[in-house]
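>>> sequence and predicted structure, then a few things I'm wondering about:
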Amino acid sequence: MRILELDSGNTRLKWRLRDAGDITSRGVIDNDSDVQGEVSDVLKQLAPVRQARLAIVSGQERLEMLCQVIEVQSGIPLSVVKVSDGQLGLSLAYTTIGVDRWLAMLAAHHSSAEKYKEKTKLVVSCGTAMTVDVVSGEGVHQGGFIVPGLQLMKKALSTSTAQLELIEATASEITPGWNSADCINNGVLAMVSAMINAQVDRYPEAIVCLTGGDGELLSRFVGGEWEYRPELVMDGIALAFD
């Protein structure tokens, strides 16, 4: 069956097509673009799509728009992922958790490399917000953290201070900067790296499972063992329907 999986986040919508279990195509749509038009174009290019599955944290208005273009206009059955405590042996610390965090934990717990199966997972999603969740080797969620991501921290500095500009460039070092731009870039990178590494120190036996737009960048500054899984949330979508 040809199934379209969609992960609608706060910055972009990611999609991939699963055909008879194999991933045959994928793409990204920025939230600032004509999302409705681009999703419609993707559905036409991928036709026939028999089913769509959606994980969404980007609000009710975006959900209604996606339902309109996928179900109403294209006639494709759409299933919206809901958090389910205890599914596939993952026990949550609280049930009001965001669906993206739940799916990332589900995928990290069930589909990591074999040598990491019994290890504690530090599931780190590095997007608009950065989240860190701790999952024991037995599948027990032991709580987590939510903080602004790299770009959001830089935006906060530019909007809340009179003399600091928004720095668009990607940070690359955690050494002291020699100008304001580098001080901001290196500073926010040092902050989020230190937060992750504080949990690495607390759980020295853990494997860090990194995902999100800044995950690959942060992998350079994470101590201990780690794996970078750019599609962790969508891997969780597939598991949620098993």
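On my side now, so go ahead.
>>> from here on, just use CA atoms for contacts and neighbour counts.
Noted.
>>> quick one: residue 122 and residue 196, what's the gap?
Plainly put, residue 122 is 8 Å away from residue 196 if you go by CA to CA, to the nearest Å.
>>> what's the overlap in contacts for the two?
Here residue 122 and residue 196 share the contacting residues residue 132, scored by CA atoms under 8 Å, 6 or more residues apart in numbering.
>>> quick check: residue 152 touching residue 129?
Yes - assessed by CA atoms under 8 Å, residue 152 is found in contact with residue 129 at 7.2 Å.
>>> which residue would you name as the spatial centre of the protein?
Per CA atoms, centre = their mean, the C-alpha nearest to the average position across the chain is that of residue 212, at 4.3 Å.
>>> wait, what's in contact with the closest residue in space to it that isn't next to it in sequence?
Among residues not flanking residue 212 along the chain, residue 126 sits closest, at 4.6 Å (CA to CA, 6 or more residues apart in numbering). Residue 126 makes contacts with 149, 210, 211, 212, 213, 214, 215, as judged by CA under 8 Å, 6+ apart.
>>> redo that, cut-off 6 Å
212, 214, 215 (CA atoms under 6 Å, 6 or more residues apart in numbering).
>>> can you give me the buried ones in the helix of greatest length in the chain?
Ranked by number of residues, the top helix in the chain under DSSP state H is helix 180-202. For helix 180-202, the buried set under the neighbour-count rule, 16 or more other CA atoms under 10 Å, comprises 181-190, 192-194, 196-197, 199-200.
>>> now swap in stretch 140-159 and tell me
Neighbour-count burial for stretch 140-159 flags 140, 141, 144, 148, 149, 150, 151, 152, 153, 154, 155, 157 (criterion: 16+ other CA under 10 Å).
>>> how long is stretch 46-64 end to end?
Stretch 46-64 has an end-to-end distance of 22 Å (criterion: CA to CA).
>>> where do the strands sit along the chain?
Along the chain, counting by DSSP state E, strands occupy 2-8, 12-19, 22-30, 51-56, 78-80, 121-126, 129-135, 141-148, 207-211, 225-228.
>>> what about the third one, distance to the chain center?
So that's strand 22-30. The chain centre lies 15 Å from the centre of strand 22-30; the measure is CA atoms, centre = their mean, to the nearest Å.
>>> below is an additional structure, to be compared with the one above:
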Amino acid sequence: MQALKRTYLIDIGNSALKWAEATTPQNTGVITYGDMVMLAEQVRDFYRHQRPELIYACTVAHSVIASTVQQVCERTRIELLGSQREFNGAFHVVNRYDDYTKLGPDRWYAALGAVSKHPDENLLIVQMGTALTADSIICRGEGEYEYLGGRIAPGPTMMFKSLQQGTARLHVPSGTYQTFPQNSSDGISTGITDCVRGFISGGLEAVGEAAKPKLVITGGAAHYYEKAFERYFPGYLIEDNLVITGLSLRIRSENEE
């Protein structure tokens, strides 16, 4: 544990950055930003207060975002961690992606984080960020898992923005889910919710009813859809910080070797 002192884990997204000290990954901080100036200021503040000596980062954000973080923390070694062919730690996960180096690392580490919280279960892990993803994990035996890959679609915010940018008469604020929407705002929100619901249902069907997968949802937009999830996916779970948890699992396993 001493080897991880002043070591930090960072999950860099397109609109938020989550961080935690490697020794206490359950205690996370969040930096939100709307532009690179705001990001640089927030990261500079983090750097000044935390004084990291080593950072392990996971990112699928735009390269400008990652480079901004690296420039601000130029005196600290930053290691960008990608996906793995397999994970050998507290449990074993084999990655079945065609080319594991092309798998978004946020999806891989979120999967590891979910497995650690739900041992010996089949899982569908849904991330609701800029992209909407649904990844399948099958338990093959005690402590043995396969990551089977998953679906990718535009996230709810991207769906909403694409309608605003691509149409002439749908520049309206977001609304609420209605059985029979009677204005454009509610119509868009209801339609996007239905898209998300169908996307998740497809992932659950792919894993198979007999497998009884547990649905685990994470990401910035997840809490916005809680009422719809409660209605259509009883027993689902919303869990935050799965990527940080997964990064911690990898770092700890490698430090124990």
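Perfect, I can see it now. Every value quoted in this text rests on a predicted model; they were computed, and no experiment measured them.
>>> superposed, what's their TM-score?
After superposition, the two chains reach a TM-score of 0.86 (TM-score structural alignment, normalised by the length of structure 1), with 231 aligned residues with a CA RMSD of 2.0 Å.
>>> per the alignment, the residue nearest to residue 212 of structure 1 corresponds to what in structure 2?
With TM-score structural alignment as the criterion, the equivalent of residue 126 of structure 1 in structure 2 is residue 128.
>>> and for residue 108 of structure 1?
Counting by TM-score structural alignment, residue 108 of structure 1 corresponds to residue 114 in structure 2.
>>> how many residues are close by the closest residue to that match other than its chain neighbours?
Excluding the flanking residues, the one nearest residue 114 of structure 2 by CA to CA, 6+ apart is residue 242, at 6.3 Å. By other CA atoms under 10 Å, 29 other residues sit near residue 242 of structure 2.
>>> can you tell me how far the corresponding residue of structure 1 for residue 242 of structure 2 is from residue 42 of structure 1?
The equivalent of residue 242 of structure 2 in structure 1 is residue 232 (alignment by TM-score structural alignment). To residue 42 of structure 1, residue 232 of structure 1 is 22 Å away according to CA to CA.
>>> same check, this time on residue 6 of structure 1
With CA to CA as the criterion, residue 6 of structure 1 and residue 42 of structure 1 are 12 Å apart.
>>> identify the residues contacting residue 245 of structure 2.
residue 113.
>>> my bad, residue 238 of structure 2
By CA under 6 Å, 6+ apart, residue 238 of structure 2 lies in contact with 216, 217, 218.
>>> what do you get for residue 99 of structure 1?
Residues in contact with residue 99 of structure 1, defined by CA under 6 Å, 6+ apart, are residue 83.
>>> and if you look at residue 51 of structure 2?
Per CA under 6 Å, 6+ apart, neighbours of residue 51 of structure 2: none.
>>> could you rerun that using 8 Å?
Contacts of residue 51 of structure 2 by CA under 8 Å, 6+ apart are residue 6.
>>> now the one 4 residues further on
If a contact means CA under 8 Å, 6+ apart, then residue 55 of structure 2 has 7, 8, 9, 10, 76, 77, 78, 79 as its contacts.
>>> scan these and report the most crowded one.
residue 9 (29 neighbours).
>>> please report the distance of it from residue 238 of structure 2.
21 Å.
>>> likewise residue 34 of structure 2?
The gap separating residue 34 of structure 2 from residue 238 of structure 2 is 25 Å, by CA to CA.
>>> check residue 129 of structure 2 too.
Per CA to CA, residue 129 of structure 2 is found 14 Å from residue 238 of structure 2.
>>> residue 137 of structure 2 too?
Going from residue 137 of structure 2 to residue 238 of structure 2 by CA to CA gives 17 Å.
>>> do the same with residue 110 of structure 2
12 Å.
>>> contacts only, for the counterpart of residue 7 of structure 2 in structure 1.
Under the alignment (TM-score structural alignment), residue 7 of structure 2 maps onto residue 3 of structure 1. Applying CA under 8 Å, 6+ apart, we find residue 3 of structure 1 in contact with 17, 18, 19, 49, 50, 51, 52, 53.
>>> try it again with 6 Å
17, 18, 50, 51, 52.
>>> ok, now residue 104 of structure 1?
Counting by CA under 6 Å, 6+ apart, residue 104 of structure 1 touches 232, 233, 236.
>>> closest to residue 205 of structure 1 among those?
Using CA to CA, residue 232 comes nearest to residue 205 of structure 1 of the contacts of residue 104 of structure 1, at 21.0 Å.
>>> residue 32 of structure 2: neighbouring residues, count only.
Residue 32 of structure 2 has 15 neighbours, counted by other CA under 10 Å.
>>> wait, I meant residue 88 of structure 1
The burial count for residue 88 of structure 1: 14, using other CA under 10 Å.
>>> would you mind measuring from the nearest residue to it once chain neighbours are set aside to residue 120 of structure 1?
The shortest distance from residue 88 of structure 1 to any non-neighbouring residue, by CA to CA, 6+ apart, is to residue 106 (7.7 Å). Taking CA to CA as the measure, residue 106 of structure 1 falls 13 Å from residue 120 of structure 1.
>>> neighbour count: these two, which is higher?
More crowded of residue 106 of structure 1 and residue 120, by other CA under 10 Å: residue 106, with 26 against 23.
>>> show me what counts as buried in stretch 37-47 of structure 1.
For stretch 37-47 of structure 1, burial by neighbour count (16+ other CA under 10 Å) applies to 39, 43.
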